[in-house]
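> Okay, sequence plus prediction incoming.
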Amino acid sequence: MIPASFDYARPASLDEAVTVLAEAGEDAKVLAGGQSLLPLLRLRLAYPSTLVDLARVPEPHGVRDEGDHVFIGAMTTHDDVIHSPIVKSECPLVALATATVADPAVRHRGTFGGSLAHADPAGDLPSVAVALDMRMVARSSSGERVIPAADFFVDYLESALAPGEILVGVQVPKLGPGWGFRYEKFHRTAQAWAIVGVAAAVRRSNGTIEEARVGLTNMGTRPVRASAVEEAVRGLPVGDSAAVKDAASHAAEGTEPPADLHAQPDYRRHLARILTHRALLAAAAG
C-alpha cells in the first residue's frame, strides 16, 4: 500500500529536531530507524502530518558509562548495543534481549530508542526496561525530563512521550555483582514478534535467591512486571527447580494477554509460567 501524504523534515541537530517537532503539532511523528513506523505508514495505520527524520542528528548515538548507570543513545542501533563492551559488562540482560530482536537486517537499521518509543508490548525491549527499572530521557523545546520505565509504557503503542518530545536516550541502572540474567522468548520464526517473552534478573547470595526481577513480553497492552513471582522466588535455593517452578506459577497473575491468530490468552498464560521457570533457573545459575 501507499502511505498517506505528509510533510517531511530532516533536521541536522537535536535542537533543530525538537523545534521542528514543536512547530509541526500533535500529529507529527519521529522517524528513527523506521523498522516499526514504516510498516504502519504503508498500511495507513499511522497518519502523521509531518515526519521528522533523525538520520542526520548526531547527538542521540552511542553507549557510555555514567557511573551508576549506562546511557544508551536512542539512535544507537540494536547491533551496536549487542556488541557494546559496556553493555555486555554492565547490563548484559539488555544485550541478551536485543540479540533476539527480529533479524540481522532489522538489527543493523532499527534503533534501541525507537523500539522503546514504539511501545509495542510484543517487542522484546519494553519488558527488559521495566525489569531493570530503566529511565527514559526525553527532550522537547521546553527542556529535558526523565521518565521511569514503569510510567513510560501507557497502553498499546502508546508511551508517556508528550507531543513535541523526542526520546533521546535511556539510563540503565547498574545492578552490580552477584546477578545472573536470562531472556526467554517463544516465537514462530526467528524474525517474528514474541508470542511470550520473559526477562529475568536474579541476585544470588550463599546459594539462595536474594532478589529477582521479572518482566513479561506480550502479556497485556503494556509490559508487565511479575511482582508475584519476584516475591515468591525470594529466599529459595538456587538449584531447587521444583520450588522455582512453583514460584513461576504466579507469572500470569494480574495479566491480560491478547487473543490473536498466534495464540489465545490461556496458551500465553501457560507459556508465561513455563518460560519464567526456565528464565529464573538460567539466571540463577549465572
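On my side now, so go ahead.
> Only C-alpha atoms from now on, for both contacts and neighbour counts.
Will do.
> which residues touch the lengthiest helix in the chain?
When the chain is parsed with DSSP state H, its longest helix is helix 265-285. For helix 265-285, contacts defined as Cα atoms under 8 Å, 6 or more residues apart in numbering pick out 179-186, 195-204, 209, 214, 216, 219, 238-239, 241, 244-245, 247-252, 256-259.
> how far out from the middle of the chain is it?
In terms of Cα atoms, centre = their mean, to the nearest Å, the centre of helix 265-285 is found 18 Å from the chain centre.
> Which of the contacts of helix 265-285 are buried, as a PyMOL select command?
Here is the PyMOL command that selects the buried residues among the contacts of helix 265-285 (16 or more other Cα atoms under 10 Å):
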select buried, resi 179+180+181+182+183+184+185+186+195+196+197+198+199+200+201+202+203+204+209+214+216+219+238+244+245+247+248+249+250+251+252+256+257+258
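> so of the contacts of helix 265-285, which ones are in strands?
Secondary structure from DSSP state E places 179-186, 196-204, 209, 214, 216 of the contacts of helix 265-285 in strands.
> Can you point out the helix or strand that includes residue 167?
Under the criterion of DSSP states H and E, residue 167 resides in strand 166-173.
> mind checking how far that strand is from the chain centre?
Counting by Cα atoms, centre = their mean, strand 166-173 comes out at 11 Å from the chain centroid.
> residues making contact with that strand?
By Cα under 8 Å, 6+ apart, the list of residues contacting strand 166-173 reads 18, 30, 60, 68-75, 91, 113, 117, 132-140, 161.
> Residue 214 and residue 141, how far apart?
Residue 214 sits 35 Å away from residue 141 when distances are taken as Cα to Cα, to the nearest Å.
> ok so, going back, now that we have the contacts of strand 166-173, which of them are buried?
So, by 16+ other Cα under 10 Å, the buried ones in those are 18, 30, 60, 69-75, 91, 113, 117, 132-140, 161.
> one more structure, for comparison:
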Amino acid sequence: MKPAPFGYHAPADVAEATALLSELGDDAKVLAGGQSLVPMMALRLARPEQVVDVNRVAGLGGVRRENGTLVVGATTRHVALERDPVVAAAVPLLARAAPYIGHFQIRNRGTLGGSLAHADAAAELPAVARALDAEFELAGPDGTRRVAAAAFFRTLFTTALEPDELLVAVRFPIWRPRSGFAVAEVARRHGDFALAGAVCGVQVDAGRISRVAIGLIGMGSVPLRAEAVERSLTGSEAAALDLDDVGAQAVAGTDPPSDVHAGTHYRAKVGAALVARALSTALKEADHG
C-alpha cells in the first residue's frame, strides 16, 4: 500500500523544527530514521497530515563525552552506536545492544532518537536507557528541558514528549572501570522483535557488587527496571549469587503481554533465564576488568 497524502517539511535547525511542530500541532509526526513511521504510514496504520523531517537539522547527530556522560545526538544512526569506538569505550551496553536492532538495513537508517521516541517496550534501546538512568534532552518553542528515563516512558508508544517538542539528545552516565555489561534476548529470528530480553550492567569492588542495573525487554507496556533486585544485590558477594533466583526475582510482579508470538507465562519464564544469563556474563567481564 501507499501512505495517505501528507504535507512535508524539512527544517534546517531545532528552532525551525519546534516552531513547525508548535504550528502544526497533533496533525504532525516527526520523521527521523523512519524505520517505524514509514511502514506504519504505508499500511495506513498511521495517517499524519504533516511530516516534519529532522534529518537535515543541524547539530542533532554525533556523540561526545561531557562531564562524566556520553551525549548522543538524536539522529545518530544505530550503525554508529554499533561501530563508534567512543560509544564502545564510554557506554559499552549501548554498543552491545545495537546489533540486536532489526537487520543491517534498518540500523543504517534507524536513529537513537527515533527508537526512543517510538517507545516500544520490546525494543532494545529503551531498555538500555532505562537501565542506565539516561537523561533525555527535549527542545520546545520555550527552550529545553531534561527528563529522566524513568519519567520519559509513560505507556506503550507514549512518552513525555509534548506535541511541540523534539528529542535532541540523550545523556548516558559513564560507569567507571571494573564494570561489566551484557545483553541477552530471545527472538524468533535474529532481527525480529524480542519475545523477552534483559540488559545488565554491574560493577564489582573487592568481590562485592557496588553497582548494578537490570533492564527488562518486552516484559510490560514500558521498559522495566528490576530496582528491588538491584537494591538487594548491592553489597552482595558476587561469587555467592544464585543467578537463577535473581532472575526469578527480577521478573516477579511483571505482567508480560500475551500475543500470537508468546504467552505471558512463557515470557516470564524466559525473561528470568535471560536476566540470569546477562548478569552472569556481566559479572565475568567485571571480574576481569
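Good, I have the coordinates. Computed from a predicted model, the values in this text were never measured in an experiment.
> List the buried residues of stretch 107-121 of structure 1.
Using 16+ other Cα under 10 Å as the test for burial, stretch 107-121 of structure 1 gives 107, 109-121.
> ditto for stretch 6-22 of structure 2
Residues 9-11, 14-15, 17-22 are the ones in stretch 6-22 of structure 2 that count as buried (16+ other Cα under 10 Å).
> now swap in stretch 45-56 of structure 1 and tell me
Buried, per 16+ other Cα under 10 Å, within stretch 45-56 of structure 1: 46-54.
> same thing with stretch 28-45 of structure 1?
In stretch 28-45 of structure 1, counting by 16+ other Cα under 10 Å, buried: 28-37, 41.
> which residues in the stretch 1-150 of structure 2 form helices?
14-24, 37-42, 78-83, 85-90, 92-97, 104-109, 112-118, 124-131, 149-152 (DSSP state H, counting those that start in this stretch).
> any chance of those in CSV, plus distance to residue 231 of structure 2?
Putting those into CSV (distance: least, Cα to Cα, whole Å) gives the following:
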stretch, distance to residue 231 of structure 2
helix 14-24, 40
helix 37-42, 38
helix 78-83, 29
helix 85-90, 24
helix 92-97, 20
helix 104-109, 34
helix 112-118, 26
helix 124-131, 13
helix 149-152, 16
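> For residue 191 of structure 2, find the nearest of those helices.
Closest approach to residue 191 of structure 2 among these is made by helix 104-109 (8.7 Å; Cα to Cα).
> Show me what the closest one is in contact with.
By Cα under 8 Å, 6+ apart, helix 104-109 of structure 2 touches 33-35, 77-79, 98, 101.
> ditto for stretch 203-210 of structure 2
With Cα under 8 Å, 6+ apart as the test, stretch 203-210 of structure 2 has contacts from 177-180, 202, 211-212, 233-239, 283, 286-287.
> rerun that using 6 Å as the cut-off
When contacts are defined by Cα atoms under 6 Å, 6 or more residues apart in numbering, stretch 203-210 of structure 2 is touched by residues 178-179, 211, 234-238.
> was I right about residue 145 of structure 1 contacting residue 138?
Yes: counting by Cα atoms under 6 Å, residue 145 of structure 1 does reach residue 138; the two are 5.5 Å apart.
> Residue 87 of structure 2: which of the contacts of stretch 203-210 of structure 2 is nearest?
Closest approach between the contacts of stretch 203-210 of structure 2 and residue 87 of structure 2, by Cα to Cα: residue 179, at 15.1 Å.
> how much space between the closest one and residue 209 of structure 2?
From residue 179 of structure 2 over to residue 209 of structure 2 (counting by Cα to Cα), the distance is 10 Å.
> Residue 61 of structure 2 now?
For residue 61 of structure 2 relative to residue 209 of structure 2 (Cα to Cα), the value is 35 Å.
> can you give me the offset of stretch 96-105 of structure 2 from its chain's centre?
Centre to centre, stretch against its chain (Cα atoms, centre = their mean), the figure for stretch 96-105 of structure 2 is 12 Å.
> Just the buried positions in it, please.
Buried residues in stretch 96-105 of structure 2, counted by 16+ other Cα under 10 Å: 96-102.
> Show me which of the residues you listed is closest to residue 150 of structure 2.
Of the buried residues of stretch 96-105 of structure 2, the one sitting nearest to residue 150 of structure 2 (Cα to Cα) turns out to be residue 97, at 19.1 Å.
> Alignment lookup: that closest one to structure 1.
When structure 1 is aligned by TM-score structural alignment, residue 97 of structure 2 is paired with residue 97.
> gap between that match and residue 123 of structure 1?
Where residue 123 of structure 1 is concerned, residue 97 of structure 1 sits at a distance of 10 Å (Cα to Cα).
> same question, residue 146 of structure 1
22 Å.
> Please say which of these two ends up with more neighbours.
Counted by other Cα atoms under 10 Å, residue 146 of structure 1 and residue 123 do not tie: residue 123 has more neighbours, with 26 against 16.
> In structure 2, what sits opposite that one in the alignment?
Under TM-score structural alignment, residue 123 of structure 1 pairs with residue 123 in structure 2.
> Okay, that match and residue 215 of structure 2: tell me how far apart.
Residue 123 of structure 2 is 11 Å from residue 215 of structure 2, by Cα to Cα.
> same thing with residue 177 of structure 2?
Per Cα to Cα, residue 177 of structure 2 is found 20 Å from residue 215 of structure 2.
> so who does the match of residue 97 of structure 2 touch?
Residue 97 of structure 1 touches residue 183, counting by Cα under 6 Å, 6+ apart.
> 8 Å instead?
124-125, 128, 183, 199.
> what do you get for residue 86 of structure 1?
Residue 86 of structure 1 makes contact with 63-65, 70, according to Cα under 8 Å, 6+ apart.
> give me that answer again for 7 Å
Neighbouring residues of residue 86 of structure 1 by Cα atoms under 7 Å, 6 or more residues apart in numbering: residue 65.
> just residue 134 of structure 2 next, same as before
Counted by Cα under 7 Å, 6+ apart, residue 134 of structure 2 has contacts 148-149, 170-173.
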